[in-house]
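J.: Curious how this folds, go ahead:
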Amino acid sequence: MRNILLLHGGVGIDNSLVDSANKKLNSIAGSVELGLDPLDAAVNAVVIMENDPDFNAGTGSVMRIDGSIQMDAAVAIPGKFGSVLAIESVKNPVLVARDVMNLTPHTMLAGDGAIKFARLLGYKEYDPSTEKAKNRLKIALNSVNDPNGEGHSKYSKLMTKTDFSRFLSDSCDTVGSVARIDGKFAAAVSTGGSSPMLRGRIGDSPIFGAGIYAGENGAVVATGIGEDISRRLLCFRIHEKIGTKSLEKIMEEEIGFFKGVIAGVIAVSADEHGYYANKGMGIGLKLENSM
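T.: A predicted model of the protein is given here:
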């Protein structure tokens, strides 16, 4: 059995950009030491992507309609899970999610509570906003008839008049990783959300079974439109089918339910690994012989 680290940089990129995305993600995967702990490998890969403004996570996160940046992240190993929801002003949400799992009796912390928890542990205040995020928000708001509207009316117009694919194409969406080391599984995921979105919106990434899952059969991470992924509990469904047919076939069948909705997934099992998406998705891979 070979040890493996498998990454994705988000689904929804133009097919012409996949090769360059793969090159970058393979370089990231190659720089991560697999060691003995699959969670360390998965988290360390996500931290690198959170620190890179090219990805929609951490420093590269998109802005919400009000101009704020709220991020979600999660980690999972069989029997344990931790996540942060709508956390702000930290550099690496995935590290805070791991601390939720390892240092608290809880599985999820949200908003102000997640921020206060991070500060108690010494995570410094950090502003992840970039000019790219500001410009992207401006484009989103200018795409509706009344960009100065307030509250729900503004969001309704964004929902009905905005071509979401236009904004997903350069956002790189969620970032995620799955690992198998010496037969043990782990998963990690982080995202700045999707654009446009209301303050407080939560996607699939920090929801166990939706955007991330790890269990006795393997580890799975999803990327795409979070609301639809959450409704189908995509990662749980894939995990529960592992062993019934090839991993590739399972992923293809589950993604096939997403008609007109962008979705992708990466997964590892005891003897397989793979990915599947219905639109362009960058992938990184590192394989090593186990000890």
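J.: Only C-alpha atoms from now on, for both contacts and neighbour counts.
T.: OK.
J.: where do the strands sit along the stretch 101-250 of the chain?
T.: For the stretch 101-250 of the chain, the strands defined by DSSP state E, counting those that start in this stretch occupy 108-110, 175-181, 184-191, 212-215, 218-224.
J.: Next, the second sequence, to be compared with the first:
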Amino acid sequence: MKTNRRDFLKLSAAAGAVGLASGVKASTNNKPIVVSTWEHGIPANEAAWKILHQGGKALDAVEAGVRVPEGDPAIRTVGYGGYPDANGVVTLDACIMDENMNCGSVAFLQNIKHPVSVARKVMEDTPHVMLVGEGALEFAKSKGFKEENLLTPEAKADWQRWLKEREVQMINIENHDTIGMLALDANGDLSGACTTSGAAYKMHGRVGDSPLIGAGLYVDNEIGAATATGMGELMIKTVGCHLVVEFMRQGATPQQACQQAVERIATKLGDYKAFQVGFLALNKQGQYGAYCIQPGFNYAVQDNSGSQLIDANNLLKG
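T.: The predicted model follows:
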């Protein structure tokens, strides 16, 4: 259903009235802390927290954290066990970014279970930011990563069923495509990581926002960090995570910044009810927040007070 600008503005005002501060940690110095997208962020955060609560670096924490869903075949949208593309090939994208604006990325990587660790090697061992395809695979093997088949029998069976029906799936809670993680360590430094097997049954060769610095992940150690989930093409078109961080630079809380970025996308789309995008942000003080278009996006938080899963506020909430 087409939504006009007047309807959007009414929805936006209503969403604002619900309270921008919902889900935002009130502490002015909440560290260490780790936040990540989706329910599978809970075990990922646990792995990251083992590093953070012992005084470890945020960079090490986010890498260790997102490796958990990367290696879990039950999670069908990240790493091993992820849904393949339209050709039946599992292709992986990932990026990582530290407090000094160093970053590394891989895209269209095949047969390597932990692309986030390859991305870190790109960051630390090359003069480049991104490697893709065969070049990324060759680099990974040169660093000791082993090739293995990432297409599980379950994912293959789903793909074969899809071949018969060829239905396009909405990227939402049933088909979310990413884990993004942000951490603030005891030293006050921020880092982030994002890793995915991408949209289920995508065109062979498609790359979304997850490995793109500024689109699927961005870290500015003076201000905060953001990560994204949902329809990656929309995050690419708006450089969404960089936009969230810039809103925080202008004084917005993480919650407000995520909402403003979603609203920016929605006004451009017009028929935004047909799409899903979501942002998660963490600032230098340890405040966090998230916002999305449609209901269904949740995020995990772990700090000294414990672990929790929070439903993100959304534009369609009336």
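J.: thinking again about what came up before, identify whichever of the strands of the stretch 101-250 of structure 1 lies nearest to A57 of structure 1.
T.: For the strands of the stretch 101-250 of structure 1, proximity to A57 of structure 1 was assessed by CA to CA; strand 184-191 is nearest, at 4.3 Å.
J.: sorry, back to before: N26 of structure 1 is nearest to which of the strands of the stretch 101-250 of structure 1?
T.: Of all the strands of the stretch 101-250 of structure 1, it is strand 175-181 that lies closest to N26 of structure 1, at 12.1 Å by CA to CA.
J.: quick one: the closest one to strand 184-191, angle?
T.: With axes from the mean of the first three to the mean of the last three CA atoms, to 10 degrees as the basis, strand 175-181 of structure 1 and strand 184-191 are set at 170 degrees to each other.
J.: quick revisit: possible to save the strands of the stretch 101-250 of structure 1 as JSON lines with mean neighbour count and distance to G12 of structure 1?
T.: As requested, the strands of the stretch 101-250 of structure 1 are arranged in JSON lines below (neighbours: other CA atoms under 10 Å; distance: least, CA to CA, whole Å):
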{"stretch": "strand 108-110", "mean neighbour count": "21", "distance to G12 of structure 1": "27"}
{"stretch": "strand 175-181", "mean neighbour count": "33", "distance to G12 of structure 1": "12"}
{"stretch": "strand 184-191", "mean neighbour count": "33", "distance to G12 of structure 1": "14"}
{"stretch": "strand 212-215", "mean neighbour count": "30", "distance to G12 of structure 1": "18"}
{"stretch": "strand 218-224", "mean neighbour count": "32", "distance to G12 of structure 1": "7"}
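J.: Out of those, flag the one nearest S143 of structure 1.
T.: strand 218-224 (21.8 Å).
J.: Can you give me the stretch of structure 2 that the closest one aligns onto?
T.: Mapping strand 218-224 of structure 1 onto structure 2 (TM-score structural alignment) gives residues 224-230.
J.: if we can go back for a sec, right, and the strands of the stretch 101-250 of structure 1 - which one's nearest G282 of structure 1?
T.: Taking CA to CA, strand 175-181 is the member of those nearest to G282 of structure 1, at 9.8 Å.
J.: Which secondary structure elements does the closest one sit against?
T.: Contacts defined by 3 or more CA pairs under 8 Å, 6 or more residues apart in numbering; DSSP states H and E place strand 175-181 of structure 1 against strand 2-13, helix 38-50, strand 184-191, strand 218-224, strand 263-269.
J.: a markdown table for the ones you listed, including distance to V84 of structure 1?
T.: Output for those, formatted as a markdown table (distance: least, CA to CA, whole Å):
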| stretch | distance to V84 of structure 1 |
| --- | --- |
| strand 2-13 | 19 |
| helix 38-50 | 14 |
| strand 184-191 | 9 |
| strand 218-224 | 16 |
| strand 263-269 | 21 |
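J.: for the ones you listed, which one sits closest to I139 of structure 1?
T.: Nearest of these to I139 of structure 1, taken as CA to CA: strand 2-13 at 18.0 Å.
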